[in-house]
Every structure is written in C-alpha cells, then in structure tokens.
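**Student:** Whatever this is, show me its structure:
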Amino acid sequence: MSCAATETTVPSINGERRRSWMSDWLPSWRPTSEAQLEEAEKNILSSLSSEYRDLYVPIGEGAVIRCLVMEPQEPSFPEKTPLVLIHGFGCGIVQFFKNLDHLHRDRRLYALDLPGFARSTRIPFPEEAEAVEAAFVSALERWREGVGLERFVLLGHSLGGFLSLSYSMTHPYRVRHLILDDPWGLVDPIAEEELQQKYSLLFRSILKIASRFKPFDWIRGTGPLGPHILRRSRRDLGRVFREDFLDYVYHSNVQNPTGEEGYFCMQHRFAWAKRPMLHRIGTDLNPDLPVSIIYGARSWVYSLDKSVMELFSGARPEGSYVGTYLVDDATHHVHAHKPEEFNETVREILEIVDSSADMTYCRAST
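**Tutor:** Below you'll find the model as predicted:
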C-alpha cells in the first residue's frame, strides 16, 4: 500500500457510519461541526510562538491520521532523533499546547490525533479488546510509513501511553526510546473484595452504573446543554489547561465517537485495562528498548498502585533501562499542570537519548 502525506487535503473526519433515524436527527440537536472543532483547536494553538504545519496521512480505506509537524529551532548535524507525541483519551494534539514550543528546540516533532479522535478519521473499531488494540497499532504503523520515519522517540500520555507500549511491543526497532506520561492500563483491575473495603456503597453503585455507558454519552445525550454541563462538571480541566480547552473537548467528543467506542471495549470500569500491561512487559517488550516513565504525584492513575514504578522496573529483564520520574503536586495531566517541570524532564530524557547513555546502561548491565 502506498501512503503519502499531504498538507492540502482536509478530508471529513467522520467517515462511514451506520445510519438510523436517530443518528440522522441527533447531530443537528448538538451544537457542533467539524468546522467548530477546527476553530476550537486553532484558538488554542494560536498561543504557540513556533510555526507548525498540518499533515493528513492516508492509512488506507479513505482514512487519514492528522498530525502537526514542527521543525527544530536549532538544527543539528546529524539530525537528532525525532519526537512523536500521542495524546490520551478524549483529546488530541491540543492537549500538548503547553509543551510544543519547548520540545522541538533541537529535533523535529510530530504530534498526532489518534484515529477515532479529534481531527483524524473516525474509523470503525472491532468489539474485542485485543483486536481494538491491534487496530490502533496497525494505524500508527501505517502513519509511520506515510511520513517516512525510521526511528523516533515515542511519548504517549494515558491511553496514548498504553498504545505506545503496544506499538513498541509490535515494532520495537522503530522506537529509540519510549516515554510514558502518566500511562493508563498498566496495573490489574482492583478485586471486588478490595473495592468493597476501600469505597462506599454509593461510590460503588455510581461506578457500576457509569461503567455501562461510554464516558461522553452523558454529554452527547444532553444536546444543546452539553457544552454548559461539560464546563460546569469539568472545571478542573479548565483550570489545568485553560477555559476554552473545554470547547475543544466538547467538539472532539460529541461527533462520531468511534475512538471512544474502541476505548470502551479495552477498559474495565474506566480506570483499568482488560489486558493490563504489567503482565506483558517482561515477555513482549524488547529488553533492549529504553523506557522512561513520568507520573504526577497526585495523579489518579498513580494512586491506583503507588508501587507501579517498582512493579514496572521489576517486570523488565535485568539490564533493561528504566528511568522513573515523579513530578511533585502534579495531577494526571502532568504536561499541562506542571509544564515547566514536565518539559525539563522530557528534555533531560532526550539528552540521555542523544548521548546514548540509556543504551550504554543496557550494554553495561548485561
């Protein structure tokens, strides 16, 4: 299959979808459109001081992955390893707007919208967790082929961290260094007995009911009230990012929610993955692939199991490189809540990559 990235073609994101009288009627009930999503994104990216360009990379069957590309401010020879950013659930490129200017200083940077999210095509996904994961990974590999990358540093946040791990397991020699930004889906789901001991009946009841619905069903179902309800209920996102970030979140998630449907098939009670990564790291992840993991000290993901860094390191063979970083007072969106600390940490990791100190560690330890 021949793939070529283009800067001019801007295809519809919604792709093919099953039609019914309700799906024909509901979109007109929701105050959203692809144009409004694009405008909400532009409003936030206008705060960048660096130039960027858009690419729409074909991944087959009429679908594209949209990505943002930034050239190095201080080009080097030979060129340094490019950096690829993958966002978390319910978001897209914009979630890294506080980091983009700082992370492309001396290397090319790519930030992409996962298929099914934001401004990439809303491709259909299977209904089984392993197949959904494989579909995401296959799309990412077709994107890589389309932009012509050989090796790169891969940084994924939350769901993007889970998928970055999965991609690295399948295509280990494409990833020079893996950076996990508060990754979702590492630890086992909590046992029912422990759930009953730790949490109230009210919380367990809410969790049980909520687990039957996709995360943004409640926003889509409230029609024209959706934007107001989202702003009222997720004021935390407005504080961590900025107020109009919620406009972007709204328009990203009330349109054809295929990425959300794919995530729903992979998750267990929202917080956990059906196929947690800690059981797979030791056997499926190349022991020579260096990994760095960044958590926020106040992150809900980190709080699920505060021994996760130790467990992750223990799951890797002796001699494998694992760098661990805990950002004080940071929540799940470390990159937005504590951008200065996050950017400094990532640049520190990139300096380790540039000096091959991570690979030297692996060779010295084996």
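
**Student:** Please make it C-alpha for all contacts and neighbour counts, starting now.
**Tutor:** Noted.

**Student:** and residue 211, what does it touch?
**Tutor:** With contact taken as CA atoms under 8 Å, 6 or more residues apart in numbering, residue 211 is in contact with 268, 269, 270.

**Student:** Could you rank those residues by neighbour count and give me the top one?
**Tutor:** Taking other CA atoms under 10 Å to define a neighbour, the member of these with the most is residue 270, carrying 20 neighbours.

**Student:** distance of residue 54 from residue 66?
**Tutor:** Here the distance between residue 54 and residue 66 works out to 7 Å (CA to CA, to the nearest Å).

**Student:** the more surrounded of the two?
**Tutor:** When residue 54 is set against residue 66 and neighbours are counted by other CA under 10 Å, the residue ahead is residue 66, at 29 against 19.

**Student:** Just to check, that one is in contact with residue 110?
**Tutor:** No: under the criterion of CA atoms under 8 Å, residue 66 is not in contact with residue 110, lying 10.2 Å apart.

**Student:** As a check, name the ranges of all strands in the stretch 101-250 of the chain.
**Tutor:** 109-112, 152-157, 175-181 (DSSP state E, counting those that start in this stretch).

**Student:** Run through who's touching the last one.
**Tutor:** I take that to be strand 175-181. The contact list for strand 175-181, computed with CA under 8 Å, 6+ apart, reads 81, 151-158, 161, 164-165, 168, 289-295, 334, 353.

**Student:** Output the contacts of residue 211 in JSON lines, with secondary structure and distance to residue 283 appended to each entry.
**Tutor:** Compiled in JSON lines, these are given as follows (DSSP: H, G, I helix; E, B strand; the rest coil; distance: CA to CA, whole Å):
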{"residue": "268", "secondary structure": "strand", "distance to residue 283": "23"}
{"residue": "269", "secondary structure": "coil", "distance to residue 283": "26"}
{"residue": "270", "secondary structure": "coil", "distance to residue 283": "26"}
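
**Student:** this one as well, want them side by side:
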Amino acid sequence: MFDSWKNWKWIKSSNDELESAEKRIMETITTPFEQKMVKVGEYQINTIKAGKGEPLLLIHGYGAGVGFWCANIDFLAQHYTVYAIDLLGFGRSSRPDVSDLKTSEEAENLWITSIHGWSEQVGLEKFNLLGHSLGGYISTCFTLRHPEKVKSLVLADAWGFAERPSNYEDRISLPFKLLFKFVSPEVPLSMLRTFGPFGQDLIYKCRQDLLNKFQHIFPDDGMQNNTTHPNRVAQYIYHANAREPATGECLFGLLTLPYGWAANPLINRIKAIHPSIDVTLMYGSNTWIDHNTGVILKEKMDNIKDVVIIEDSGHHVYIDNINQFHSSILKATLPKDRRDQLFADPTSL
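**Tutor:** Below you'll find the model as predicted:
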C-alpha cells in the first residue's frame, strides 16, 4: 500500500498523456500530416506539417497549442504547406526554466529566437505568418526583428496592441480590482496544477464556452467529466497546461501590466514593419479585443492590407466563424492571380 501511495501523483498529467490527447484532438484531420519535434539548440519545438503550396506558419494563443487548429488544417492544407508549432513553454514543446528572465524584452527575445531557429532548421526562407491572440503579438515581434523571413502577416484578434490609458483605474470596477489582486494573468493555468486530479473538472465548469465552440467538430464528445466519451478539447487543454515548469505563463507574465495590458504595446512599434510586408488585421465582431487599434493603424500605415471583422465571432475567430476566417486568410496571403481564380469560382473554396 505504501508503494502505491508513493507512486501517486497530484497532477494527473505526463508527456505521454499529452501526446495521446494531441493525437485524439487531431483525429478529425483527414489530410495526411507529419508531426515531429524540431531541435532548436537545446530546445524541442513540436511541429505539424500538412499540405502543399506556399508556406503558412500558424502561431497559437495563450494556453493553446497545435491542437487548437484541428478545424482549420484540412482547408488550409489545400492551399498552403501549413506549419503549426507549439510555442516554447506550451503544448509539447520544451519548457525551459526562465526564472532568470526579468523583462518583457527578454521574454519576447526567447520566443523570437526560438521561432527563427525553428525556421532555419526546417529550411523556411520566407513564409506567410498568422498569429492568434498572444500568437499575434509574438508574430508581430518576430516580423519586426526578421522582416526578411515574412511574406505577409495576418493578425487574428491579436493581443497586446493597445496602450494602457492614463485613467485606466477609473475604468475598472472595484470588484475586478479586488479579483485581480488574487488572479494574475498566469493564474487560470496554474489553477489546473493546484486542483491536480480535479483540473479537468475545472475546465468543464469554467470553459464550457470554449468546449461548445468545438462541439460540431466532435459531436460525440461529452460535455461533462463523468461521461463515457470524455471531451477531447478539455483533455487537451488540461494536459497541455498542467505540467511544470510553467514556462509559457511566466513569459506571458513578463509581457503584461496589471489588468492585462501589454507592458510594451505594439500600436506604435508595428509602424516599423517593413513596408513590403502586407499586414491584415482580423477581429471578432464580439471580441473583447479593441477594434479601434486596427482602424487607427490602417489610417497611418500603407501596408495594412485590410481590417476584417469576422462576423458572429468572439475572440476565437478561427473556430467561431470558420468559413469567413478561412476566406480572409486566402485574401490576405495568396498571390493575386490565384486569389482571383478562387473567388471567381466560390465552389473551388
């Protein structure tokens, strides 16, 4: 009995369980794809590759991973060689100790350097780059540092652009201020570890909204944790975020100010992007991200190709309105002749 207790784990997750959860969430993909770990220095970057055509790299948001693109890869692989990676500190990629990092610049640099090293290892000289939420912030930082690598940049409901207003405390309710004293940006994921074996229950109880978004993709999955068909999105979220060290959360914490604003916002920095790079900004019609930054930037930057509002969508534009999301990517990144051909015959989409 003592031996069995000695082997008991509070956090019910492991690399093998995450790999299994990733495979399960990717089962809906019918296009043949390759999954491998790409070695970048001392790190491993989990990589998915599918399709053929111009390269398109997908960068996920906070707390996500390659599995969140499960509903998009089949379509995109018809038009691109699609690459999706887990950022360092998330999913199955390496989780280095970053306790010695102290600034937002250092956090940005680690992610930028790892993505650049990854692109060199897989032999990508130039590619289209799409980032969602935190992934949009990192994709913009990467493009500023390595414009020679990026053909076009698509920012899907990107976090981190707006500046914190001087009167921000006047806009925040007292209950939210009190809550924030106990809930920092990294806490929602750290709670999965704190709750240990009950972490998946926490996802079912607190993120039904996100699980519902994938229900049409996985209609047989249960929406509660006590069913015979466990929800694969909930399992994936849990195993992708329950392990330690909490590298991704720590890096994100360095990027943020209290109440969620970026410590080094991008609204002015993005203006330095090379003018040859087309930039498309997407926003969900019902998102919490501020649309106004896109309007302001389009007025000031000649290479803002479009500001697209994804209808009937919140922050998760890649799953809320898949058809408009996909068509917007094609318009943003395909060569004009190919784009004109596709949209002249909508049945080919």
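
**Student:** rewinding a little: quick one: which of the contacts of strand 175-181 of structure 1 sit in helices?
**Tutor:** Secondary structure assignment (DSSP state H) places 161, 164, 165, 168, 334, 353 from the contacts of strand 175-181 of structure 1 within helices.

**Student:** Between all of these, which two are at the greatest distance?
**Tutor:** Using CA to CA, the pair of those lying farthest apart is 168 and 334, separated by 22.3 Å.

**Student:** between those two, which one's more packed in?
**Tutor:** Neighbours per residue (other CA under 10 Å) separate residue 168 of structure 1 from residue 334, with residue 334 holding more: 27 against 22.

**Student:** So what does the more buried one match up with in structure 2?
**Tutor:** Taking TM-score structural alignment as the alignment basis, one finds that residue 334 of structure 1 is matched in structure 2 by residue 317.

**Student:** do you know how far that match is from residue 116 of structure 2?
**Tutor:** 26 Å.

**Student:** Over to residue 246 of structure 2?
**Tutor:** Counting by CA to CA, the separation of residue 246 of structure 2 from residue 116 of structure 2 is 22 Å.

**Student:** which one of the two has more residues nearby?
**Tutor:** Per other CA under 10 Å, whichever of residue 246 of structure 2 and residue 116 has more neighbours is residue 246, with 20 against 16.

**Student:** tally of neighbours for the residue nearest to the more buried one when sequence neighbours are not counted?
**Tutor:** In space, not counting the residues next to it along the chain, residue 246 of structure 2 is nearest to residue 89; the distance is 6.9 Å by CA to CA, 6 or more residues apart in numbering. Residue crowding around residue 89 of structure 2 was assessed by other CA under 10 Å; the count is 27.

**Student:** same thing with residue 81 of structure 1?
**Tutor:** Neighbours of residue 81 of structure 1 under the rule other CA under 10 Å: 21.

**Student:** what's near enough to touch the aligned residue in structure 2 for residue 170 of structure 1?
**Tutor:** Under the alignment defined by TM-score structural alignment, residue 170 of structure 1 is paired with residue 145 of structure 2. The contact partners of residue 145 of structure 2, by CA under 8 Å, 6+ apart, come to residue 112.

**Student:** Name the residues of whichever helix or strand residue 40 of structure 1 is part of that come out as buried.
**Tutor:** With secondary structure defined by DSSP states H and E, residue 40 of structure 1 is part of helix 34-45. Of the residues in helix 34-45 of structure 1, those with enough neighbours to count as buried (16 or more other CA atoms under 10 Å) are 34, 37, 40, 41, 44, 45.

**Student:** Now do the helices for the stretch 151-300 of structure 2: every range, in order, please.
**Tutor:** Counting by DSSP state H, counting those that start in this stretch, the segments of the stretch 151-300 of structure 2 that form helices are 174-182, 187-194, 199-206, 208-213, 232-241, 247-255, 292-300.

**Student:** wait, I meant the stretch 1-150 of structure 2
**Tutor:** Counting by DSSP H, counting those that start in this stretch, one finds helices in the stretch 1-150 of structure 2 at the ranges 2-6, 15-25, 73-76, 104-122, 134-145.

**Student:** helices or strands up against the fourth one?
**Tutor:** Put plainly, it is helix 104-122 of structure 2. If you count contacts as 3 or more CA pairs under 8 Å, 6 or more residues apart in numbering; DSSP states H and E, helix 104-122 of structure 2 packs onto strand 33-40, helix 134-145, helix 247-255.

**Student:** who's in contact with the closest residue to residue 315 of structure 2 other than its chain neighbours?
**Tutor:** Computed as CA to CA, 6+ apart, the closest residue to residue 315 of structure 2 that is not its neighbour in sequence is residue 287, at 4.7 Å. Taking CA under 8 Å, 6+ apart, we find residue 287 of structure 2 in contact with 157, 313, 314, 315.

**Student:** need the residues you listed in TSV with secondary structure, can you?
**Tutor:** Formatted as TSV, those follow (DSSP: H, G, I helix; E, B strand; the rest coil):
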residue	secondary structure
157	coil
313	coil
314	coil
315	coil
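
**Student:** Keep only these that stay in contact in structure 1.
**Tutor:** With the contact criterion set to both residues aligned by TM-score structural alignment, their matches' CA atoms under 8 Å, the contacts of residue 287 of structure 2 that also touch in structure 1 are 157, 313, 314, 315.

**Student:** just to revisit the earlier point, contact partners for the aligned partner of the residue nearest to residue 246 of structure 2 in structure 1?
**Tutor:** Under the alignment defined by TM-score structural alignment, residue 89 of structure 2 is paired with residue 116 of structure 1. Residues in contact with residue 116 of structure 1 (CA under 8 Å, 6+ apart) are 122, 123, 124, 257, 258, 259, 260.

**Student:** returning to that earlier point: looking at the helices of the stretch 1-150 of structure 2, which is buried most?
**Tutor:** The densest packing among these, expressed as mean neighbour count by mean count of other CA atoms under 10 Å, is seen in helix 134-145 with a mean of 23.

**Student:** Have a look at how far, on average, that helix is from structure 1.
**Tutor:** Relative to structure 1, and after both are superposed, helix 134-145 of structure 2 has an average distance of 0.5 Å to its aligned residues, where the measure is mean CA distance after the TM-score superposition for structure 1.

**Student:** still on that earlier bit, what is the corresponding segment of structure 2 for the helix holding residue 40 of structure 1?
**Tutor:** The counterpart of helix 34-45 of structure 1 in structure 2, counting by TM-score structural alignment, spans residues 15-26.

**Student:** now stretch 140-147 of structure 1
**Tutor:** Equivalent residues of stretch 140-147 of structure 1 are located at 115-122 in structure 2, counting by TM-score structural alignment.

**Student:** what sits up against the matching stretch?
**Tutor:** By CA under 8 Å, 6+ apart, the surrounding residues in contact with stretch 115-122 of structure 2 are 38, 39, 40, 41, 45, 125, 142.
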